[in-house]
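S.K.: Give me a model of this one.
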Amino acid sequence: MRFNDRLKRALAVAALAVVSSWFGPNLVTPALAQLKGTQTEGTITPIPIAIPVFLGDDAQLAGDVSNVVQADLERSGLFRPLDRASFLEQVRDVNAAPRFPDWRSIQAEALVVGRIVNDGSGKVGAEFRLWDVASGKQLAGQRFSTAGQNWRRIGHLIADSVYERLTGEKGYFDTHIVFVDETGPAEHRIKRLAIMDQDGANVRLLSQGKELVLTPRFSPTNQEITYMSYTNDQPKVFIMNLETGKRELVGDFPGMTFAPRFSPDGQKIVMSLGTPDGRTSIYEMDLRSRQSRRLTEATGIDTSPSYAPDGSQIVFESDRDGSQRLYVMNADGSGAHPISMGDGSYSTPVWSPRGDYIAFTKQSGGQFLIGVMKPDGSGERVLTEGFHNEGPTWAPNGRVLMFFRDPGGATGGPRIFSVDITGFNERKVATPAFGSDPAWSPLLN
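M.R.: Next up is the predicted model:
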């Protein structure tokens, strides 16, 4: 995508006025940037990183932005922010070289310094530098500007830049989560569409609870979601534009409809529909022509389809052979074959954006497990288990998952959690009320 195209998209998404201009050398990542371990299995030793409170005339705002950066990096599990009370140097100029011996003495391996400018025009500007403490070399430096009400986004953008420079992978902090906000008693739960930042901030309701909403899913190409709505017990599939709030009816299908999801190019949705012959089959609909075609015709229930990131294959769940298993087929419906071979019932599969794993829910021995396997079914691993875990969704870099957990009971309700692909960094995501069915957006910038 050309720079101008990226800039226009960023402006449309979050009123970003100036995006990422380098003002320092683009150096080769040193040894410190190589993570001590892997991001797929085993434990990881987090990188000790120092993030002093940013400079700025508005001390409160500068402190808040630097705290967002620190919280994002810490929550990833790959970084260990050092206690600011241990810092020996007080940063006074973001453009001056730090006193590296002071930072080495507290075992910092990376240092992030920044400055926040609130010019009174309604916009907030920021610049930061990332330093390798061991070599004394600058690794990154960027400037950002955004509307004042979007100040938290500056923190997420800086955290993404640091994450990418030190891990070699794209960050995932400048993203949104759409989910189902749930309030009220269990027997009369009100469910509304809601959206928030990936860290749980800036929650905004997208519907008012007058109808039941389920399974919201992001478009991979623009700021739209598709979701299920039940009005007078009639299922409908909608697409909502998140910038305008307008929604469009995709289809008013007879019988039951489940789990709509976009194709990687955003031009189609795939879903499961109840059919006149009493089956539940996978259908694909072209959003331009509104023409649909049936992809599966096996007996039983085929549901929860999810495309591979290149659009060539679809993973789905089916009980066609008597037990609930995961299947992969070509995008035209041919070549369906099972990939899950373990005990228990498999459901809600979703393909990683990187294409290397499929996440799933598994019910076995009274437990609900969130796990991953390779697309051929090998390498199955459980990441977390609990009374009722369900609905995994991938971060856009394919290294973190969100899901929801419902412990049950009269006063219980679902809560949203994140876990990285190692399974060793599970975190609760704060929401104002109960939350279920999270779906992760692509990066916003």
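
S.K.: For the rest of this, base every contact and every neighbour count on C-alpha atoms.
M.R.: Noted.

S.K.: Show me where the stretch 1-150 of the chain has its helices.
M.R.: 3-14, 59-75, 100-104 (DSSP state H, counting those that start in this stretch).

S.K.: Pick the most buried one from those helices.
M.R.: helix 59-75 (a mean of 20; mean count of other C-alpha atoms under 10 Å).

S.K.: could you say what helices and strands that helix packs with?
M.R.: With contacts taken as 3 or more C-alpha pairs under 8 Å, 6 or more residues apart in numbering; DSSP states H and E, helix 59-75 sits against strand 79-81, strand 110-118, helix 151-167.

S.K.: Could you quantify the relative orientation of the last one and strand 110-118 as an angle?
M.R.: It refers to helix 151-167. With axes from the mean of the first three to the mean of the last three C-alpha atoms, to 10 degrees as the basis, helix 151-167 and strand 110-118 are set at 160 degrees to each other.

S.K.: And for the helix or strand following helix 151-167, what's in contact with it?
M.R.: Counting by DSSP states H and E, the next helix or strand C-terminal to helix 151-167 is strand 176-183. Contact with strand 176-183 is made by 189-198, 213-218, 433-442, 444, as judged by C-alpha atoms under 8 Å, 6 or more residues apart in numbering.

S.K.: Next step: these restricted to strands.
M.R.: Among those, DSSP state E puts 190-197, 213-218, 434-440 in strands.

S.K.: re the thing from before, for the contacts of strand 176-183, which ChimeraX command selects only the ones that are buried?
M.R.: In ChimeraX, this line selects whichever of the contacts of strand 176-183 come out buried by 16 or more other C-alpha atoms under 10 Å:
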select :190,191,192,193,194,195,196,197,198,213,214,215,216,217,218,434,435,436,437,438,439,440,441,442,444
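
S.K.: Confirm that T226 sits in a strand.
M.R.: Yes: judged by DSSP: H, G, I helix; E, B strand; the rest coil, T226 forms part of a strand.

S.K.: One more, so I can put them side by side:
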Amino acid sequence: MTQFTRRPVLGLLAGLVAAPKRAFAQQPLRIEINEGVIEPVPYAIPDFVPETGGASEYATGIARVIANNLTGTGLLREIPTSAHVGRITSFDSPVQFSDWRAINARALITGAVRTSGRSLTVKFRLFDVVSGQQLGDGLQLDGSTEAWRRMAHRVSDQVYSRLTGEGGYFDSRVVFIAESGPRNNRRKQVAIMDQDGENVQFLTDGTALAFAPRFSPTGDRILFTSYETGFPRIYLMDIATRRRQVIGDQPGTMTFAPRFSPDGQSVIYSLSVNGRTDLFMLNLASGQRWQLTQTDAIDTAPSFSPDGSRIVFESDRSGTSQIYVMGLQGGTPQRISQGQGRYSTPVWSPRGDLVAFTKQHNGQFHIGVMRTDGSNERLLTASFLDEGPTWSPNGRVIMFTREAAGGDAALMSVDITGRNLRRIPTPGPASDPSWSPLLP
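M.R.: As a prediction, this is how the structure comes out:
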């Protein structure tokens, strides 16, 4: 991925119109997302100003990507450019806020783009239209023209953060299983894409069944399970080089459901032998392995807490599939799922406050969240088949697999309030998503 630099825009903020002392004055614009937003906040984003001859295409494209990102959150609603009264023709000119109040815009995003050969510079500013105030400093990104979409995602993260007070999640990627072919002979490849469904690349050729890819904490490696040898085996792949290796392999066993530790130095996974499935942890550098559970039950789908001190996992030790938490230093696992039905695929939030899960009850599947002690369970979705949640980097959005009766699998997302359920665009049927951290 092409790298770029970021720095504050200096000397560009002088001469802005002062906040008017009239009925427009309000508290600073802030979107609260804890309880969901029923009425999205209207905003305007004119095409960015091209400051050089070759910048026009990028200026339009960057503004459109930002708009798609922000509108896709369900928190904001874009006012179409055809409705704009005002025009932004220079990044340095004072904003005429009355033009944007006239169309009921609450926020305004302006920007400019400059090219020089293969180099690209993007600048932006965010305004609270009602108060006439700029929100935060200006920002400038410098990189190559190939990185223009990443720059748009970075600007989106900044706008989102300034409006909500939360970290962004747009400059990230998703690894998933791309499905193709007839349903009775489905081809499944590990693929990777930007979080908005763009820039899809295939990481495996589909000659062997693959499933459950998972990102490393640094986003440069993945784990996945493959039937390349006829039995499930865990593979570790470097995304940039596509080099891969089998890990945790042991003759006569099956290994699957891997996840990285928060420091990226170890992997936790399930190992099945002689009808028993237990959890193991492997140090990637030394090859040392520890057994974490030892029962006649099926223990699988482990996930670390952000501080690495505990794991949450799925087990049928109580007779049905339920969710348990245990410390890495040992002790008796504590069941935290208490509702009716079967619970599976638990994933610890990157914020550390919640566990997402799949629930099956009364003939339906749900994606839900609960606190790490099992309290405050909330079901966010319901359908014929919803499963396999994965968290956005900021812990505010969950992506998962949905499959309708007789239909193909698709990737969906929902925020933790249960609002803004939407489909993620993919080239074809898709399943098993895993969200990366923010890119460096």
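
S.K.: TM-score for the pair, please.
M.R.: The TM-score (TM-score structural alignment, normalised by the length of structure 2) is 0.93; 422 aligned residues with a C-alpha RMSD of 1.5 Å.

S.K.: picking up where we left off before, nearest approach to L369 of structure 1 belongs to which of the helices and strands packed on helix 59-75 of structure 1?
M.R.: Set against L369 of structure 1 and scored by C-alpha to C-alpha, the helices and strands packed on helix 59-75 of structure 1 come closest in strand 79-81, at 26.9 Å.

S.K.: if we can go back for a sec, can I get the helices and strands packed on helix 59-75 of structure 1 in JSON lines including distance to G413 of structure 1 and mean neighbour count?
M.R.: Shown next, in JSON lines, are these (distance: least, C-alpha to C-alpha, whole Å; neighbours: other C-alpha atoms under 10 Å):
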{"stretch": "strand 79-81", "distance to G413 of structure 1": "32", "mean neighbour count": "21"}
{"stretch": "strand 110-118", "distance to G413 of structure 1": "39", "mean neighbour count": "23"}
{"stretch": "helix 151-167", "distance to G413 of structure 1": "29", "mean neighbour count": "23"}
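
S.K.: Can you lay out those as a markdown table showing distance to V237 of structure 1?
M.R.: Putting the helices and strands packed on helix 59-75 of structure 1 into a markdown table (distance: least, C-alpha to C-alpha, whole Å) gives the following:
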| stretch | distance to V237 of structure 1 |
| --- | --- |
| strand 79-81 | 41 |
| strand 110-118 | 43 |
| helix 151-167 | 31 |
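
S.K.: Which one, of those, ends up nearest to A33 of structure 1?
M.R.: Of the helices and strands packed on helix 59-75 of structure 1, the one closest to A33 of structure 1 (C-alpha to C-alpha) turns out to be helix 151-167, at 4.2 Å.

S.K.: now the closest one: which residue numbers in structure 2?
M.R.: Under TM-score structural alignment, the alignment places helix 151-167 of structure 1 onto residues 148-164 of structure 2.

S.K.: Map A50 of structure 1 onto structure 2.
M.R.: So, by TM-score structural alignment, A50 of structure 1 is matched to A44.

S.K.: ok, now V94 of structure 1?
M.R.: Using TM-score structural alignment, V94 of structure 1 sits opposite F91 in structure 2.

S.K.: ok, how many other residues are close to its match?
M.R.: 20 (other C-alpha atoms under 10 Å).

S.K.: Then Q265 of structure 2?
M.R.: 14.

S.K.: ok, now which ones touch the residue mapped onto it from structure 1?
M.R.: Under the alignment (TM-score structural alignment), Q265 of structure 2 pairs with Q267 in structure 1. Q267 of structure 1 makes contacts with 286-288, as judged by C-alpha under 8 Å, 6+ apart.

S.K.: L287 of structure 1 versus Q267 of structure 1, what's the distance?
M.R.: 6 Å (C-alpha to C-alpha, to the nearest Å).

S.K.: ditto for D356 of structure 1
M.R.: Taking C-alpha to C-alpha, one finds D356 of structure 1 at 28 Å from L287 of structure 1.

S.K.: who's in contact with the alignment partner in structure 2 of Q313 of structure 1?
M.R.: Using TM-score structural alignment, the equivalent of Q313 of structure 1 in structure 2 is R310. R310 of structure 2 is in contact with 304, 325-328, counting by C-alpha under 8 Å, 6+ apart.

S.K.: To F387 of structure 1, which of the helices and strands packed on helix 59-75 of structure 1 lies closest?
M.R.: Short answer: strand 79-81, nearest of those by C-alpha to C-alpha, at 30.2 Å.

S.K.: Where in structure 2 does that closest one align, residue-wise?
M.R.: Counting by TM-score structural alignment, strand 79-81 of structure 1 sits on residues 76-78 of structure 2.

S.K.: Mean deviation, the match of helix 151-167 of structure 1 versus structure 1?
M.R.: Compared with structure 1 after fitting, stretch 148-164 of structure 2 deviates on average by 0.8 Å (mean C-alpha distance after the TM-score superposition for structure 1).

S.K.: Do I have it right that I49 of structure 1 meets P81?
M.R.: Yes: taking C-alpha atoms under 8 Å as the definition, I49 of structure 1 is a contact partner of P81 at 4.9 Å.

S.K.: Now the nearest residue to T73 of structure 2 once chain neighbours are set aside: which helix or strand?
M.R.: Distances taken as C-alpha to C-alpha, 6 or more residues apart in numbering put N420 closest to T73 of structure 2, at 7.0 Å, once the chain neighbours are dropped. Assignment of secondary structure by DSSP H and E places N420 of structure 2 within no helix or strand.

S.K.: N420 of structure 2 maps to what in structure 1?
M.R.: Using TM-score structural alignment, the partner of N420 of structure 2 in structure 1 is N425.

S.K.: surely its match meets G77?
M.R.: Yes: the pair N425 of structure 1 / G77 is scored as a contact, 6.1 Å apart, by C-alpha under 8 Å.

S.K.: Between these two, which contacts overlap?
M.R.: By C-alpha under 8 Å, 6+ apart, N425 of structure 1 and G77 have no common neighbours.

S.K.: so what corresponds to N283 of structure 2 in structure 1?
M.R.: So, by TM-score structural alignment, N283 of structure 2 is matched to D286.

S.K.: That match reaches I269, doesn't it?
M.R.: Yes: taking contacts as C-alpha under 8 Å, D286 of structure 1 lies within contact range of I269: 6.8 Å.

S.K.: For V325 of structure 2, give me its contacts.
M.R.: Contacts of V325 of structure 2 (C-alpha under 8 Å, 6+ apart): 310-313, 333-336.

S.K.: Quick check on these: which are buried?
M.R.: Buried among the contacts of V325 of structure 2 by 16+ other C-alpha under 10 Å: 310-313, 335-336.

S.K.: Just these: which are in strands?
M.R.: Judged by DSSP E, strands contain the following of the buried ones among the contacts of V325 of structure 2: 310-313, 335.

S.K.: Check those residues and tell me the two furthest apart.
M.R.: R310 and R335 (13.3 Å).
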